Every structure is written in C-alpha cells, then in structure tokens.
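[1] quick one, structure for this:
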Amino acid sequence: MRDRDRKPKFQRPEGPKRHAGPRREAGRRQPWRGREGAADDTVILYGWHTVTAALANPKRRIRKLFLTENAARRLADDKIDTRVTPEIVRPTLIDQRLGPDAVHQGMLAEAEPLASPDIDTLPQEGIVLVLDQITDPHNVGAIMRSAAAFAVKAIVTTARHSPEATGVLAKSASGALELVPLVTVQNLARALTEMNERGFLTVGLDSQGEQNLASVALREPLALVLGAEGKGLRQLTRETCGVVARLDMPGEIKSLNVSNAAVLALYIGASRLCLMS
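    The predicted structure is shown next:
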C-alpha cells in the first residue's frame, strides 16, 4: 500500500492542559542533572529531619521545595508550614537529582547558606568544637549531630579542606545544621590564637597527647580540637593548642573514628564542666 493510500490516524483534538494541584507539572519535567537551574551557592537539603529542621529555622531561606505526594501529606498531617509553595514530583525525579542511594524520604529543598558568625562572637561559656581539615561529610555531619545533643555553642572549621554544609553532610547531621552555628575561618592557627587570647582553654585531641583528657583540669570556655582521621592534628595546630590530650582506651584498639572520638570527648568535657558548675 502506498503512503498516500494510508488512512490518517485519529488524533485527539488538543484541549486545555489539566493541572492536578499547585505546580504539579514540575513532576513531568526533564530529569534533573546535578544542580540544573540552581545557583552556585545553593544548599541542597533532603530527608525528613533535615528539611523539617530547615523549615523550622527562621534564619534559613528556602528557595524551592520538592515533595512527593506522600511527603506533602505527612507535612500537612503534622501541620508543618512549608513556607514556600512546594512542587509535587515523583520519587524518581528526586532519585535522579540525588542519586539512587540517597535516603530522601520524598523531600528535597534548595536553600540559601546560613551566615557564618565571626570568631570573635563565640560565647565565653560552654564548649566549642574545632575541626582541623576533617573532609569526610559523613563524619562532619555525625559530629554536628553529637554537637547539637551536647549543646555545643559552635563548630569552627576551615574554609578550605572541609566539606560544604550541604547534601550528604546536612543529611548526616539530621537537622543539626540548623542548630549549631558553623564558623568558617581562613587560618585555623590564627583562629586558635585568637581563642586563646579570649580566654578559651584549647585542648587538641591526639593519640600521642601527654595527658589523658579525663585528667585535664577543664574549664569554660572550652574548645576541643579534632584532627582528620589518619593525619590527626597538623603540627601548627598542635603547637597552638593550650593542651594536647589523648583519649585512653582500655581495649586493644587505641584509636576511634573521629566522630566517635568527638562524642567521647564531648561527654568527658560536658561531665567535667557540669561537676564544676
């Protein structure tokens, strides 16, 4: 049969497009690739605790919010204000944005970074954590979560050789990114020197420390300084700390993962300071 003898296929006449709720057409967009359409300074937040903590933080500006139908229903049931009109999308769209291994629970937010306080605004009480080039976002996120549990006043980290406060770090922190101020400095030794001058007791944690942390005369304001796994504290960091102490372990393994070491150091520090008050 020649082409001109073929009967034309029936085509449904075009009518007005149907919309099923606010901005639902977002779920039919082309797959996301990386941070397509997002500004360079966009912070990516995903997961229930991470996103709801951001929504509850008045200092966090939410640019866009992507939700699955189930996540939107859960937010509504819990009476959580989304603050912006969410885009309802299929779970696969968020999977494509984050990767298949990200546990996003149907929630993804694009937000602006939180402001970094200045080092001279640190409170003269309680505990501050200082991170010396810890680059693993899972570890930093876990440390932030522990910091929030122990009411740490702030975390000081370097602008370089540290993970961005977004994505995996935010998810690992499980909402703590909104609770513990993150102070970013250009030069850690200079920042520690300033903290020493302002009356902080700066205690570097190192397996070769001369004293056991449990025997150090701790006082407020206290800064606990943690080094990266493997490398530990850098030499200049060690030399700038007022005290270098170790965590004594009774077992055969004498060192801990840095996030676990942070928990133990915080427990010792908080217990000692509590006894003094």
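
[2] hey, let's count contacts and neighbours off CA atoms from now on
    Fine.

[3] between the two ends of stretch 64-71, how far is it?
    Here the two ends of stretch 64-71 are set 15 Å apart, with distance taken as C-alpha to C-alpha, to the nearest Å.

[4] give the buried residues for that stretch.
    By neighbour count, with 16 or more other C-alpha atoms under 10 Å as the criterion, the buried positions of stretch 64-71 are 64, 65, 66, 67, 68, 69, 71.

[5] here's the other one to compare against:
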Amino acid sequence: MRLIVGMQPVREAIAAHGEKLGRVLVAKDGGPKVDALSRFARDRGAKVETVERRELDSIARGAYHQNVIAYAPELAFVEAADLVVLDKPIVLALDEIEDPQNFGAIVRSAVALGAAAVMWPEHHSAPLTPATFRASAGAIEHARLCRVSSLPSALAELKAAGFAIVGLDANGDADLSTMALRAPLVLVVGAEGKGLRKPVKGACDALARLPMRGPVASLNASVAAAVALYEVTRAT
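    Sure, this is the predicted structure:
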C-alpha cells in the first residue's frame, strides 16, 4: 500500500479506488471538510478510522496532511506496447524530470488535458512519493502510467508502430502552433535547464518550440508541458 496525504490527493484516491483502499485515517475533531471527506469515503466503500492528530503527524513525518491520510493500492503501470492498441492516443513523455513538484504538476496537466498516458524513464526521474502524489493534486490516481527502462528505445518502438514523435525544444526548427499534428503522437518534454538528451532528440521526428512573445525566453518545465500539451490536443 502507498501512503497518500492531504485532502485533495486522498479524495482522488477514494474516487479512483473506493473499497480497494486500505484505510482512510482522519483526525478527531478535524472539522467539516474532514467530516465531508469521511462521508464521501464511506459512500464509496472505503474504511474510515478516526484517530488523534498526533498519530497522523507521526505517520506523515512532516508532510502537510490536512487531518487526513489514506493507504492506497500500489500504482499500476503499462508497457509501451499497450499504448499501440489505444485509439489515436496522445502520450506525454518526460525525459529525466527529477523534481517531484514539476513531475506531479505535469501529471495533473496530462490528466486534465486528456493525455492517454504519461511515460518516463525509471532512472533519473522523480520518485513516486507522497510529495509527488500531492503535487499532482491526486490526478496520478487517474493517469495511465508507463515507466520504461529506456526512453529512446520506447520512443523508437512507438515510432515503428506509427506514432509521430515530437520533442519540445527551445531551439526547435518548428513553431509548435503552426505544425500539422496528427495522432497517435508522443510529445516529449525535457528537464528544466537540461532539455532533451541527445539520444531522445535523435528518436524524435521533429523538434518544436513554443512561441515566446515576451522578454523571458523560457518557461518552467511543468508550465511548458501544459502549454504544449494543450496545443497538441487542440490541433489533433
């Protein structure tokens, strides 16, 4: 079981897993929001236990738990080959995004914007911890997750299956907003500062840039991913 902390991440875990949750622990006298969450959990078959706040403090180990903690099933992962059978999917691939806040925020955007899956390499990527789950505002509970041993190899596999592979690069040859895009497609986003690694760039069909109108030449990785994914989903 995974530890989930915080009001919104726990709510999304309840919505996604219901009676499959291990336990939902809520603080005694936690207030009306905690009471509402307890009812929400019970209505969906989850087991709710009321405990002293100090017990939640001990379990959370400093994390901001907002008087509620849950134990959720381990995340399930799919293989790259599983994405091939989906109907014209848009996949968001993350190249060594190591910051949990950025990683979680990107997953949240991917779910909100309808990406079919989020793919990333198992090494040099953000760990899947309560901080990452919280940064996604619980959206990771609804995401199709594809963790691969080699991102360039996975991209090559999807390219062979007919996916277009578009890398986001500040020095890309094409403006993303003017490209003729089609699904199935993988949008590849690199880490802030480092960008895409050379082997990942080599696996892309095209490198695209976001049009920047102001004096600032770059965006935070999670913001860039959200803007680019919106453009891709709109265009396809």
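
[6] and the contacts of stretch 191-210 of structure 2?
    The list of residues contacting stretch 191-210 of structure 2 from outside it, by C-alpha atoms under 8 Å, 6 or more residues apart in numbering, reads 94-98, 151-152, 155-156, 164-177, 189-190, 220-221, 224, 228.

[7] in structure 2, where's the longest helix?
    Using DSSP state H, we find that the single longest helix of structure 2 is helix 221-235.

[8] mind listing what's buried in that helix?
    Neighbour-count burial for helix 221-235 of structure 2, counted by 16+ other C-alpha under 10 Å, picks out 221, 222, 224, 225, 226, 228, 229, 230, 231, 232, 233.

[9] which position in structure 1 pairs with the third one?
    This points to residue 224 of structure 2. Taking TM-score structural alignment as the alignment basis, one finds that residue 224 of structure 2 is matched in structure 1 by residue 261.

[10] related to what we said a few turns ago, which among the buried residues of helix 221-235 of structure 2 gets closest to residue 56 of structure 2?
    Residue 56 of structure 2 lies nearest to residue 222 out of the buried residues of helix 221-235 of structure 2, by C-alpha to C-alpha, at 30.3 Å.

[11] how about the helices in structure 2?
    Listed in chain order, the helices of structure 2 (DSSP H) span residues 7-17, 32-43, 53-60, 80-83, 100-112, 130-135, 151-160, 198-203, 221-235.

[12] before we move on, the earlier item: the longest helix of structure 2 vs helix 100-112, what angle?
    Taking axes from the mean of the first three to the mean of the last three C-alpha atoms, to 10 degrees, one finds that helix 221-235 of structure 2 is oriented at 10 degrees with respect to helix 100-112.

[13] packing partners of helix 221-235 of structure 2?
    Helix 221-235 of structure 2 is packed against helix 100-112, strand 185-190, with contacts defined by 3 or more C-alpha pairs under 8 Å, 6 or more residues apart in numbering; DSSP states H and E.

[14] nearest to residue 66 of structure 2, of these?
    helix 100-112 (18.3 Å).

[15] what's the closest one aligned against in structure 1?
    On structure 1, the counterpart of helix 100-112 of structure 2 by TM-score structural alignment is residues 137-149.

[16] what about the matching stretch, how far off from structure 2?
    Mean deviation of stretch 137-149 of structure 1 from its aligned counterpart in structure 2 after superposition (mean C-alpha distance after the TM-score superposition for structure 1): 0.9 Å.

[17] neighbouring contacts of that stretch?
    Taking contacts as C-alpha under 8 Å, 6+ apart, the residues outside stretch 137-149 of structure 1 that touch it are 129, 134, 155, 163-164, 168-177, 179-180, 258-259, 262-263, 266.

[18] what's the closest non-adjacent residue to residue 68 of structure 2?
    Taking C-alpha to C-alpha, 6 or more residues apart in numbering, and ignoring the residues beside it in sequence, residue 68 of structure 2 has residue 26 as its nearest neighbour in space, at 4.5 Å.

[19] next one: residue 50 of structure 1
    With sequence-adjacent residues excluded and distances taken as C-alpha to C-alpha, 6+ apart, residue 50 of structure 1 is closest to residue 175, at 4.3 Å.

[20] that neighbour maps to what in structure 2?
    Taking TM-score structural alignment as the criterion, the aligned counterpart of residue 175 of structure 1 in structure 2 is residue 138.

[21] its match: neighbouring residues, count only.
    28 (other C-alpha atoms under 10 Å).

[22] how much space separates the closest residue in space to residue 18 of structure 2 that isn't next to it in sequence from residue 26 of structure 2?
    Among residues not flanking residue 18 of structure 2 along the chain, residue 44 sits closest, at 5.0 Å (C-alpha to C-alpha, 6+ apart). In this view, residue 44 of structure 2 and residue 26 of structure 2 are 16 Å apart by C-alpha to C-alpha.

[23] now residue 78 of structure 2
    On the measure of C-alpha to C-alpha, residue 78 of structure 2 and residue 26 of structure 2 end up 32 Å apart.

[24] out of the buried residues of helix 221-235 of structure 2, which two sit at the greatest distance?
    Between all members of the buried residues of helix 221-235 of structure 2, the farthest pair (by C-alpha to C-alpha) comes out as 221 and 233, at 18.0 Å.

[25] who's in contact with the residue nearest to residue 18 of structure 2?
    So residue 44 of structure 2 contacts 14, 15, 18, 19 (C-alpha under 8 Å, 6+ apart).

[26] and stretch 57-77 of structure 1, how far apart are its ends?
    End-to-end distance for stretch 57-77 of structure 1: 20 Å, by C-alpha to C-alpha.
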